[in-house]
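Visitor: A predicted structure for the sequence below; I have some questions about it.
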Amino acid sequence: MDLLNSVLQSLKIIDSSLGILELAPPWGFRRDTIPKDMATFIAPMSGSCLVRLDDGTTVEMKPGNAVLILRDAFDIVSADGSPTKSFVESWTAQGLPAMGPHIERSGPDYFCAIDHERPDEHRDRLLAVAVQAEDVAESPILGVLPQMISFDEKELEPALIGTVAQFVEAEHRQPNPGYNATAQQLANFLFIALVRNHVLSNGTDRASWIRGMSDRAIGHALKLIHQAFDKPWSLQNLARASGVSRSVFAARFRTLVGQTPMTYLAAVRMHAAAQLLIDGQPVSNVCQRVGYRSEWAFRKAFRQQFGMMPARYGKSLRG
């Protein structure tokens, strides 16, 4: 079983937006705190810009570079020192749609801040893709990614970015039926490909499943947990299946993953249970499918994790 494949498939993308930002320097925008379930991808198509997080981390971009931003507020400016205004307010003022699974777009979003009386002036054109995930039970993937991932020409797949950019440009000029479904799939593919690229190329310094999967014994245990979380795993039989002693396994797992094996197993089960409940599965079925032999024990564990009973959780999220 492919652990990375399993974790990436656990991400359920509920909405995405592709668009073009066309801006005349000097320009600058402030994007307030991003919800933890949203990621924003920005890549210059022409011109250049700076992206800066609140902690001071700054990336200078030109065609061939890109950034993926999660969870954190940021400034995007044409040059250092450019004044900023609210991106959300400017977006709304242009009548552009918000994010949400109920939104159906007929073409790419086009955000424009240029002087139409000066058609020959220099313009910066940026490809922007926003993706919103259904982060039930805090999906294993989003929480361990850094706030900003930067990509250079060597780390980007030119054909992939080029395909997305060409699609957005063509549909901006002439929208066609079926745009929304095509754009959603393309954005989803781009996001998953970027995350996969980052995990395979860089890993992470933080204790997480990403660090754990690089270790032979712990990586094997993680695969077993994700592949068969409904089995009655114990610390002892996970250690035995991984080929190391119980004490060595427990210590190494906690060091690399940042949790005990049983805590991690419970988190994986709760993530699966939450998704099943949102999909409308009855509590009794969910209990069995995620490895609990006692419905009472499952309800207790679920309430500790989410602060409400399983049936109420599923109903509230479906609403």
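Guide: Yes, it's here.
Visitor: Only C-alpha atoms from now on, for both contacts and neighbour counts.
Guide: OK.
Visitor: Stretch 14-31 spans what distance, first to last residue?
Guide: 21 Å (C-alpha to C-alpha, to the nearest Å).
Visitor: I misspoke; the intended subject was stretch 73-91.
Guide: Note: stretch 73-91 ends 16 Å apart using C-alpha to C-alpha.
Visitor: centre of the chain versus it, how much separation?
Guide: Centroid separation for stretch 73-91 versus its chain: 23 Å, with C-alpha atoms, centre = their mean, to the nearest Å.
Visitor: residues in contact with that stretch?
Guide: The contact list for stretch 73-91, computed with C-alpha atoms under 8 Å, 6 or more residues apart in numbering, reads 25-34, 48-54, 111.
Visitor: from those, which ones fall inside strands?
Guide: 28-31, 49-53, 111 (DSSP state E).
Visitor: which two in the residues you listed are spaced the farthest apart?
Guide: Across those, the longest distance by C-alpha to C-alpha is 21.5 Å; it joins Leu53 and Phe111.
Visitor: Please compare the two by neighbour count and tell me which comes out ahead.
Guide: Shown here are Leu53 and Phe111; by other C-alpha atoms under 10 Å, Phe111 has more neighbours (21 against 17).
Visitor: Please look at the more buried one and Glu22 and confirm they touch.
Guide: Yes. With contact defined as C-alpha atoms under 8 Å, Phe111 and Glu22 form a contacting pair (6.2 Å).
Visitor: sorry, back to before: may I ask which of the ones in strands among the contacts of stretch 73-91 has the most neighbours?
Guide: Val51 (26 neighbours).
Visitor: which residues sit in contact with that residue?
Guide: 58-61, 74-77.
Visitor: Leu277: which of the residues you listed is nearest?
Guide: Nearest to Leu277 among the contacts of Val51 is Phe74, at 34.7 Å by C-alpha to C-alpha.
Visitor: show me where the chain has helices.
Guide: 3-9, 87-93, 158-173, 179-202, 209-212, 216-227, 235-242, 246-257, 261-278, 283-289, 295-306, 310-318 (DSSP state H).
Visitor: got the contact list for Ala250?
Guide: 235, 239, 260-261.
Visitor: mind running it again at 7 Å?
Guide: 260-261 (C-alpha atoms under 7 Å, 6 or more residues apart in numbering).
Visitor: How about Val136?
Guide: Here Val136 is in contact with 271, 274-275 (criterion: C-alpha under 7 Å, 6+ apart).
Visitor: Could you list which residues are in contact with Leu317?
Guide: Ile278.
Visitor: try Val283
Guide: 310-311.
Visitor: before we move on, what about Leu235?
Guide: Contact partners of Leu235, counting by C-alpha under 7 Å, 6+ apart, are 246, 261-262.
Visitor: Which among the residues you listed count as buried?
Guide: Applying 16 or more other C-alpha atoms under 10 Å to those, the neighbour count classes 246, 261 as buried.
Visitor: Below is an additional structure, to be compared with the one above:
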Amino acid sequence: MDALATLLYDSRAHGAMFCRSLLDSPWAVRFANDAPLTLLTMPSGAGWVLPEDGDPVRLDTGAAAIVRGPAPFTVACSPDAAPRVVVLAEDQCTDELGRDLTESSRIGHRTWGDRPDAESVLLTAGYQLREDISTHLLATLPQVVVVPADLADCPLMLMLLDEVAVDRAGQQVFLDRLLDLLLVSTLRTWFDGLGADAPAWYRALGDPVIAHALRLVHDDPAYAWTVGELASRTGVSRAGFAQRFTRVVGETPMAYVTGWRVSLAADLLRRTDDTVAAIARRVGYSDGYALSAAFTRLRGTRPGEFRRQAAATPV
């Protein structure tokens, strides 16, 4: 798999929170649901995405936006509009004073707002990610990513909008899969548009040698990779490969391998009850001591302590 595929492969939507808001001006909706990523679009009307700490970002009709969480953010008709609705969960919203609006604002299935034929329609979907694997992805994203309407995947957007408005058998699974496709499509379009400013691991996909090396590491992290082995598998000299990899990716081949293995280990520590020794073997270390040394050096804490802290942190 390539780098983007690996980062998103197991980060599939499962029970994602969808909300269709029907709004008349002046309007502003604050989202405080702690989602790591939120995908949103305005099929009609236009507005502004107002991050907690950052400049307002314009959201035109039909454009797609991704907001990096979990910090709250607001979507409003203008940058100076004050929130009058706060979304806390798919079935929970309040006014700015904390008074419950869930039932009084409900218009239909997954739909809240002012009236059925309101002038603006805002569609949002909260997305969960595998926290440690996706660190590489999240670290490269600004707080708000916007893909213009002419580049957004309109057929998928329309399918999502139509499905949210009705209640059908198997709907959550259908919506989750649509959201997966939209997330990948939107991120890929945005990264492609960055050109030379795209993150190093994404630019590397355009280099046949380095892209091949990354796929090898991602597909089999437990293999005993060396610079020489990666160079041999990609058909270039050891010295040439090392220089090329460092120039394209921004770190040495073995630093990348170590970082990837530790990220995999961190995810397994969160998601499984496997022993540290078992996890070490799965990600390419001979035993738990070797993994612990690398993990502590990169994360500043031992694997066991990391697991205890993760278990004590609310999801």
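Guide: Arrived safely. Keep in mind the model is a prediction, meaning the values are calculated, not measured.
Visitor: any chance of the contacts of Leu235 of structure 1 in JSON lines, with distance to Ala170 of structure 1 too?
Guide: Below are these laid out as JSON lines (distance: C-alpha to C-alpha, whole Å):
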{"residue": "Arg246", "distance to Ala170 of structure 1": "58"}
{"residue": "Pro261", "distance to Ala170 of structure 1": "49"}
{"residue": "Met262", "distance to Ala170 of structure 1": "51"}
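Visitor: Relative to Ile149 of structure 1, which of the contacts of Leu235 of structure 1 is nearest.
Guide: Pro261 (28.5 Å).
Visitor: Could you find the counterpart of the closest one in structure 2?
Guide: In structure 2, the residue matched to Pro261 of structure 1 (TM-score structural alignment) is Pro253.
Visitor: quick one: that match and Phe245 touch, right?
Guide: Yes. Using C-alpha atoms under 7 Å, Pro253 of structure 2 makes contact with Phe245 at a distance of 6.3 Å.
Visitor: Phe41 of structure 1 corresponds to which position in structure 2?
Guide: In structure 2, Phe41 of structure 1 lands on Leu39 (TM-score structural alignment).
Visitor: For Ala16 of structure 2, see how far away that match is.
Guide: 11 Å.
Visitor: joint contacts of these two?
Guide: 125-126.
Visitor: Geometric centre of structure 2: which residue is closest?
Guide: Leu37 (5.0 Å; C-alpha atoms, centre = their mean).
Visitor: returning to that earlier point: adding distance to Leu186 of structure 1, write the contacts of Val136 of structure 1 out as CSV.
Guide: CSV is the format used below for these (distance: C-alpha to C-alpha, whole Å):
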residue, distance to Leu186 of structure 1
His271, 26
Ala274, 26
Gln275, 23
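Visitor: quick one: which of the residues you listed has the most company?
Guide: Ala274 (22 neighbours).
Visitor: Map that residue across to structure 2 for me.
Guide: So Ala274 of structure 1 corresponds to Ala266, using TM-score structural alignment.
Visitor: again, but for Ala250 of structure 1
Guide: In structure 2, Ala250 of structure 1 lands on Ala242 (TM-score structural alignment).
Visitor: Please tell me how far that match sits from Leu4 of structure 2.
Guide: Ala242 of structure 2 is 22 Å from Leu4 of structure 2, by C-alpha to C-alpha.
Visitor: cool, Gly259 of structure 2 as well?
Guide: 16 Å.
Visitor: Excluding sequence neighbours, find me the nearest residue to Ser245 of structure 1.
Guide: With sequence-adjacent residues excluded and distances taken as C-alpha to C-alpha, 6 or more residues apart in numbering, Ser245 of structure 1 is closest to Ala239, at 6.0 Å.
Visitor: show me what contacts the one you found?
Guide: Contacts of Ala239 of structure 1 by C-alpha under 7 Å, 6+ apart are 245-246, 249.
Visitor: With distance to Phe306 of structure 1 as extra columns, can I get the residues you listed in JSON lines?
Guide: Output for the contacts of Ala239 of structure 1, formatted as JSON lines (distance: C-alpha to C-alpha, whole Å):
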{"residue": "Ser245", "distance to Phe306 of structure 1": "34"}
{"residue": "Arg246", "distance to Phe306 of structure 1": "30"}
{"residue": "Phe249", "distance to Phe306 of structure 1": "29"}
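Visitor: Relative to Leu224 of structure 1, which of those residues is nearest.
Guide: So of those, ranked by how close each gets to Leu224 of structure 1 (C-alpha to C-alpha), first place is Phe249, at 14.1 Å.
Visitor: now that closest one, nearest residue through space, not along the chain?
Guide: Ala239 (5.6 Å).
Visitor: And that neighbour, what's its match in structure 2?
Guide: Under the alignment (TM-score structural alignment), Ala239 of structure 1 maps onto Ala231 of structure 2.
Visitor: In contact with whichever residue in structure 2 pairs up with Leu126 of structure 1, which residues are there?
Guide: Using TM-score structural alignment, the partner of Leu126 of structure 1 in structure 2 is Leu122. By C-alpha under 7 Å, 6+ apart, the contact set of Leu122 of structure 2 is 20-22, 41-43.
Visitor: Out of those, which two sit at the greatest distance?
Guide: Maximum distance among the contacts of Leu122 of structure 2 (C-alpha to C-alpha): 12.5 Å, for Leu22 and Thr41.
Visitor: And these two? Which one has more around it.
Guide: Thr41 (28 against 22).
Visitor: What is the neighbour count of the nearest residue to Val257 of structure 1 once chain neighbours are set aside?
Guide: What sits nearest to Val257 of structure 1 in space, not counting adjacent residues and going by C-alpha to C-alpha, 6+ apart, is Ser208, at 4.0 Å. Ser208 of structure 1 has 23 neighbours, counted by other C-alpha under 10 Å.
Visitor: Now which residue in structure 2 aligns to Ser208 of structure 1?
Guide: Using TM-score structural alignment, Ser208 of structure 1 sits opposite Ala200 in structure 2.
Visitor: Help me confirm that its match comes into contact with Phe245.
Guide: No. Between Ala200 of structure 2 and Phe245 there is no contact under C-alpha under 7 Å: 10.1 Å.
Visitor: do you know how far Val75 of structure 2 is from Pro221 of structure 2?
Guide: Val75 of structure 2 is 41 Å from Pro221 of structure 2, by C-alpha to C-alpha.
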